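In: Sequence and predicted structure, then a few things I'm wondering about:
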Amino acid sequence: MNKKVLTSVLLGFLAVLLVVGLVYQFTPNVGSLFGKQSSGTPAITVNGQTVTVEEIQALQRSNPVLSATTEGILGEDLKTVAVESRIENALLKAASSGENISRADVNEQVDKVRKGNNLTDNKAWVDRLAQIGFTDASYREEVQSGLAIQKKQKSIADAAPKATEAQIKQFYSLNKDQFRDEARIIGREIVVADKAKATALLAQLKGGSDFATLARENSTEFKDRGGALGPVTGDKPAAVTQVALPPEVSAAAFALTGGGLTDVISSGGKFYIVKVEEFVPAAAKSYESVKKQITDQVNRLLQTAAAEKWFDGLRKSAKIDYLLPAWKINNPTVATVGGQDIPYSDVLSGVVGNQQFASLLQQVPADQAGSMVNQFLKPGIAEQLIEQYAAPTIVADKKLDLVGSRANLAQQLALYGSKDASVTDQDVIKDYQQNVAKYTTKASATLSEAVFTDRAKALAFRQSFDGKNFVQAASKAGGTVSERGSVTAGDAALNPALSKAVFDTSSLRPAGEGSVSDVIENGKTYSVAYVTDLVRANIKPLKEVDAVIRSQLLAQKRAEAGQAYIKAQMKDIKVDNKLSAVLAAQEKRIAAAAPKPATPATPPVTTTPVTTPPTASGTEPAKTPATTTPAPDSTSTPTKP
C-alpha cells in the first residue's frame, strides 16, 4: 500500500463500503472490501488470520487492471499487488478487532445499504449478496470490521498532536496560492444580436461616445444599469469574477489588466463589447482570515502522519505465512534510504495507481506493457518514493515546521525550496517570442467555390457577381459549385492557390455580405471563390497573454527549484537504489519459469550440387561444396523482425 493513502483507508473504509454498496470493486492502494467467505482454500495467514485463494482471485477478477494478464513480468506484478492488498486489509482488520461495535450500529449501516440499493425485499437482498460471495452474516461481519476500523482511526486521530502556531504559519507561507481572492473587474458590457451593429457601436465608443449611454440605448442585457456587470452602488458597479461573462468574453476582458475596450466578441449567437474600468488582481487572503481553515488542514496532516506511523508499525511486525507456494509473492527491498527499506510493493502500488497505466494496458500487449513499465514508469516512481522516505530526515535536520505523511512532507519541501522562485519581464518576453505560434489565431472563413472550364466565363462571372445567391448565379454562368464550408488558412484540404486567394485579403472584392476572389487557375479549370465570415489571422498582444505566460513560467521554475532543493538536501543521506537489480532478477526468474518451446523434429534434407559456369579455357568446372536446403515445413513460422 502506498502509505500516502493510508489515512484514506482509515478514514474512509466504511464510507467506501457503504458507497459501493453491494458492488464489489478494487480501489488501488486501498485494498479490497471482500468479506469472509463461508468456505475457501487457505493461501496465507496474517498474524493468524487466514486469507483464502478465493478472496485473492475475487479481487483480481473484480478489476480489469488486476485481471489484465497472469503471464510474464506484468502478471507477477499484478499478483503481488492483489496479494499485498489482501495482506494489508487483513492487518487493518486484525488491528481493529478489539474495538467494541454494537449489533445496533451494524444493523443501522446495513439498513442504509439495503435502502440505498432498493434491496429491502429479503429474497432480493440474499440473492444479491450471493452474487458477490456474501451471506447476510458474512456481510454484517464486514460492516462490523469497517466500523471497527473507523473507530480505531478515530482513536489514532484523537491521539495525534495538534497544530502549533509555527506549523500553521509555515503552511500558510508555502501555500498562499490556495488562499487567494479571484481576480475581478469593474466594468460594463454591451450585448447585441447583430455583428454589424456591434461593430458600429465599437466604432462610436472608440470615437469617444459614452459607454453607459450606448448600453442603455442598445444592449439586450443590463441596459437598466448602463451595462454594468455588477450591481451599482452610487455611480460605481460592483466588481465581478470571470464567471460573470461567457468564457471567450471573460478571457478577453480579464486580459485588459490596464483597463480598456475589448473588440467585438461572438459568443452563443450574441456579440459582446466590454469596457474594463478597473482591474482588481488576484491577491492572497490575510493570515488571520484563513487561520481557522489552515488549522484544520494542518491538523488533518498531523493525523495522516500518525496513521502512517501506526500502519508502518503494523506492517513491520506482521507475521506472514504463505501456505501455498503459488501465492507467495516476491516483495524485495527496492531501495534503502537512511536505513529505511522501501518494499517493491510500494513501487507497484504507484504503478497501478498511475493514470497512464490502465491506458497503456489498452494500447499495447501485456508483454510490451511490462517492458515499458520496467523501463519508464517504475524508475520514476522509485525516485519519488526515495524522496518521500528522505523527506522526514530533511525536515528534522533543517528544523522546519512541516507536518504530514512522507508524501506530504516531500511536497511541502519542494514548496519550501522554491519559495524564492520568480519570473522577470525578460523571461515573459523571451517565452512569448519563442512561442508566438501558440498565441496566433489562424485566419478562417466560410467558403463556396465555382469551377469553370473556360477562363473567360470565370472572369465574366467574377466581374458581374453582385453577392446575391452565389450557387444560383454561378450555375447560371456555367460553373460547378462546391460548398467548402468552414476553412482555415493552411488547411491541407485547400489548393494552395485557392487558400492564398481566399486569405490574401488584398485580392478580394466586396460582394454582398462577403467577398469574391480573383480567378484561380488550376490545371485546365478556373475557380472563383465566395468568402463569408472572414476572420483575419491575429496574434494576441503580449499584454493579453502576459498573466498566462507568467503563471506557467512560475510553475515551471518552482517545480525545477523544488526538485533541485530536495536533491541538494539528500546529499548527506545514504541512498541505495536497488531497483535495477530487482528488475533484472525478476526478468531472470520469469524467463526461467517460462515453458520451454518444444524442439522441432529435424527436417529432411535434399542435397543440390552447385557448379560454376564453364571457364574460358573450356576446362571442366570445379564442384563447390553441396548446400543443404531444408524441405518445406508447413508448420514453420517466419522469424519476427
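Out: In hand now; what should we look at?
In: hey, let's count contacts and neighbours off CA atoms from now on
Out: Noted.
In: ok, longest helix in this protein?
Out: The longest helix of the chain (DSSP state H) is helix 287-317.
In: Could you list the buried residues of that helix?
Out: If you call a residue buried by 16 or more other CA atoms under 10 Å, then helix 287-317 has these buried ones: 294-295, 298-308, 311, 314.
In: Residue 412: neighbour count?
Out: As a burial measure, residue 412 scores 22 neighbours (other CA atoms under 10 Å).
In: Same question for the one 3 residues further on.
Out: Taking other CA under 10 Å as the neighbour definition, residue 415 ends up with a count of 22.
In: for the one 10 residues further on, same thing?
Out: For residue 425, the tally of surrounding residues (other CA under 10 Å) stands at 9.
In: Could you do residue 325 as well?
Out: 9.
In: Equivalent analysis for residue 271, please.
Out: If you count neighbours by other CA under 10 Å, residue 271 ends up with 22.
In: now the helix or strand hosting residue 56: how far from the chain's centre is it?
Out: Using DSSP states H and E, residue 56 sits within helix 53-61. Distance of helix 53-61 from its chain centroid, counting by CA atoms, centre = their mean, to the nearest Å, is 29 Å.
In: now the angle between helix 287-317 and the next helix or strand after it, please.
Out: Next in sequence after helix 53-61, counting helices and strands by DSSP H and E, comes helix 72-96. Per axes from the mean of the first three to the mean of the last three CA atoms, to 10 degrees, the angle that helix 72-96 makes with helix 287-317 is 100 degrees.
In: The structure to be compared is supplied as follows:
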Amino acid sequence: MLVVGMAYQFTPNLGSLFNRQTGTPALKVNGETVTVEDLEALRRGNPVLSSADSGLLGDDFKTYVVAQKARQVLYIQAAKDIDVSRNDVNAEVTKVREQNNLTDNKAWTDALQGAGLTDAAFRKQVRDGLAVQRKVDSIKATAAPATDAEAQLYYTLNKDNFVSDARIVGRQIVVADEAKAKSLLAQVKAGGDFAALATANSTENKDRGGALGPLENGAPRPVAQVALPAEVGTAAFALTEGGVTDVIKSGGKFYIVKVEKFLAPAPKPFADAKTDVLTAVNEQKKNAAVEVWGDKLAADMKIEYIDLNWKAEDPTVAKVSGQNIPYSEVIGQVVGNEQFTGLLQQVPAEQAAQLVNGILKPQVVQSLIQGYAARTVAQDQKLALVGTRPELAAALAAYGARDVQVTDSDVQKYYQENLEQFKTPASGTVTEASFKDRAQAVAFRNSWTGGNFTQAATKAGGTVSERGAVTGGDGKLGEELNAAVFTATTLKTAGDGSLTDVVQVGTRYSVAYVADLKRATTQPLSAVRAQIEQQVLGTKKNEVGTAFVAKQVAALKPTDNLKTVLAAQEKRVTAAAPKPTTPATPTPGTPATPATGSDTPATGTPATPATDTPATETPAPETPATPAETP
C-alpha cells in the first residue's frame, strides 16, 4: 500500500482510524460523498497538514488532502468485491481494543462517541480496510515471477546488498577461573603454543586445539560473529589484522580468542545469493503491479465539488513519455520531507512556502519526471529492470554507474582534503592551580612531585580549579593553558600525571596538573583506506548515475510547468485573501453617532440597536455549487 501512497491503513492509534460518517457534503468521488468532516479529520491527523489552512501552504495542503482522500475512496470502491467475514472484522476490532486498552465496554463506547462514531460505523471502516489490504494482495498475486535476466541484472546492480558476513579463522581458550585465564594469556603472549594450551586447559573445543570452527584439511573453518558470545565476538572481530584478545568474561566463563585470519565481508556469488535476489525482484514486480493498478483507478476518477471551499486545484505540473504528473504528487513529497518539517518549526508559513517553492519543489519535480520516465528509458535501453517508478529510477542510476572505479589517486586526494576527520584530538583530565605571582607558581611547580595536588597547591597559596575532562581546543581552557597542556613538549612528570610550565593567564600565573593525557593522533591512510574507498565510490557512483539518468530523460524532452502552476496559485490565493476594510469617515460638521454595535454609518438618525446579525455585513446568498470534474 505504501507504493501508491494509500492513506487507508490500520494503526493502533484510534484517532487516525476514526473518520465521521455523517456531516456536511464536500465533494463526490465517483458518485460517493466525502464530507467536510472527513477531510478535516485527515488534515488534523497530520501535524504538517494542520500547520496552515490559508495562504500558499494552506492551498497546497487542501489539494493534497483532497487527493489523498479521493485515493482512499477509490481503493475502498475497488475492493467492494472482496469478501470480509464478520469474524474477520471482530478479530480486528478486538485487536484494536486491546492495543488501546479499551476492553471495557463503557470505555470503548466513550471512545467511539468521542470520535463521532457508532460501533457499526467503526466496524464498517475495519471491513473496508481489510478489504483494501486483501485487494492489494490479490493485485500482487497477478505479478509475473522474476525471470533469470531480471534476477541477474538486479544482482549485478545491487551486489552490496548480497554480502557475506565478516568471518574469522581462530581458536579460543575457555576456562572458569579468571586467575587461570590471565595466567594462560601471559603464556600466550610469551610465545606459548595457543592450540596446545587450549587442548590442555580449555573447557570448549579442546579436542581440536580450541579451533572455533570444525577442522577441514587440518585447518579451522571460518566462523561468523554469532558463533561467539556477544562480548567475546565484539572483541575478536575488532582484530581485523589478527591477534589475541584480552581475557573477556561472559556468562560466568573467561575467554581468550586468537584471530589467525580476518575475512572481510565480500559479495556472495550469484548462485549463493539467487534465492534472496529472486525474493527482492518478485517484491518489486508486485509493488509495480499495485502502482499500475492505482494509476488506472486514478485515471478513471471523477470528482464533483459540492462545497466550493474545498475545491482543489490539482493541475499537471510536468509531462514526460505521454504521462501527466499531478501537482498533488509534488506536495505529497514536500509534506513527507524532513527538511520541510523542520523549516515549518523555524519560520512563518508564508516564508516557508516561498523557500519551498524556490528550492524544494523544483527538485521534487525533476525527481518525479525521472521516475515517470524511468520505465520508458529502461525499455529503450532494453534493460530487464522492474519495479515502481522510484525503484526504476534508482536502478537506472545504478546501471549508469556500474563501471565506476576508485583509483589510488582518488583515495590520496580525499585523504589529504579531509585530513581533519581522521585526527583524534588530544585529551586529558586537567586541574589548574592559579597563583598571584610567578615566583609562587614556579616554586610550587619545582617542589611538587606527587600526592594530593589540590591540597599542595592550596597550601602553596594557589587557587585550584577542577577543569575535568578536557579535549584540546574545546574552549574549557584559555588559549595559553590549552597550549601548555596539549602542545608544549616540556611537561614534567609528577605523581600519576604531568605538570605544565607556568603560564600567565590574565594577571595571574597558572600551572596545570594533567592526568590521563592522550596526545593528538592522525590515523594513517592505511588504516582508513577501506573507509575512504567506500565513501569515494559512493560519491562517484551517485554523480555518474545521476548524470546518466538526466541525459536519458532529457532525450525524452519532458516539460516542466512548475513555474506556471506556482504563478497561477499565487494569483488565485491572493485574489481569495480577505481584503482589508477602510473605516467610514464622518461627514465634516456632522457629529458621529456613538457606536451601538451596528456598522451602519451615521446619518443624523439614531442608529437601530445592534442585533445578532451585523447591520451592514449580511452575507450574500450562497451561490449553488456547480459540480466540477477534475481534469
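Out: Perfect, thanks for sending it. Model, not experiment: these values are computed from the prediction.
In: quick one: TM-score?
Out: Overlay of the two chains. TM-score (TM-score structural alignment, normalised by the length of the second structure): 0.81; 565 aligned residues with a CA RMSD of 3.6 Å.
In: which residue numbers in the first structure go with stretch 41-56 of the second structure?
Out: Mapped onto the first structure using TM-score structural alignment, stretch 41-56 of the second structure covers residues 58-73.
In: Between the two ends of the matching stretch, how far is it?
Out: This stretch, stretch 58-73 of the first structure, spans 21 Å end to end (CA to CA, to the nearest Å).
In: okay, now residue 516 of the second structure: neighbour count?
Out: Other residues close to residue 516 of the second structure by other CA under 10 Å number 13.
In: per the alignment, it corresponds to what in the first structure?
Out: So, by TM-score structural alignment, residue 516 of the second structure is matched to residue 533.
In: what helix or strand is the residue lying closest to that match once chain neighbours are set aside on?
Out: Spatial nearest neighbour of residue 533 of the first structure, chain neighbours left out: residue 445 (5.2 Å); criterion: CA to CA, 6 or more residues apart in numbering. Following DSSP H and E, one finds residue 445 of the first structure within strand 444-452.
In: any residues touching that strand, and which ones?
Out: 458, 470-471, 474, 478-489, 503, 525-537 (CA atoms under 8 Å, 6 or more residues apart in numbering).
In: Give me the buried entries from these.
Out: Buried members of the contacts of strand 444-452 of the first structure, counted by 16+ other CA under 10 Å: 458, 470-471, 474, 478-479, 481, 487-489, 503, 526-532, 534.
In: so of those, which ones are in strands?
Out: In strands, defined here by DSSP state E, the members of those are 481, 487, 488, 526, 527, 528, 529, 530, 531, 532, 534.
In: quick check, nearest of these to residue 392 of the first structure?
Out: residue 488 (55.1 Å; CA to CA).
In: one step back: please report how far the aligned partner of the residue nearest to residue 533 of the first structure in the second structure lies from residue 464 of the second structure.
Out: Counting by TM-score structural alignment, residue 445 of the first structure corresponds to residue 428 in the second structure. Distance, residue 428 of the second structure to residue 464 of the second structure, by CA to CA: 17 Å.
In: cool, residue 306 of the second structure as well?
Out: With CA to CA as the criterion, residue 306 of the second structure and residue 464 of the second structure are 78 Å apart.
In: Same question for residue 284 of the second structure.
Out: Counting by CA to CA - residue 284 of the second structure and residue 464 of the second structure are separated by 67 Å.
In: Then residue 38 of the second structure?
Out: 68 Å.
In: what do you get for residue 314 of the second structure?
Out: 70 Å.
In: How about residue 184 of the second structure?
Out: For residue 184 of the second structure relative to residue 464 of the second structure (CA to CA), the value is 46 Å.
In: same thing with residue 522 of the second structure?
Out: According to CA to CA, residue 522 of the second structure and residue 464 of the second structure sit 33 Å apart.
In: Can you verify my assumption that residue 558 of the second structure contacts residue 371?
Out: No - counting by CA atoms under 8 Å, residue 558 of the second structure does not reach residue 371; the two are 11.9 Å apart.
In: Compare those two (neighbour count), which wins?
Out: Under the neighbour definition other CA under 10 Å, residue 558 of the second structure and residue 371 were set side by side, and residue 371 has more, 22 against 18.
In: mind checking which helix or strand that one is in?
Out: Secondary structure (DSSP H and E) places residue 371 of the second structure in helix 361-380.
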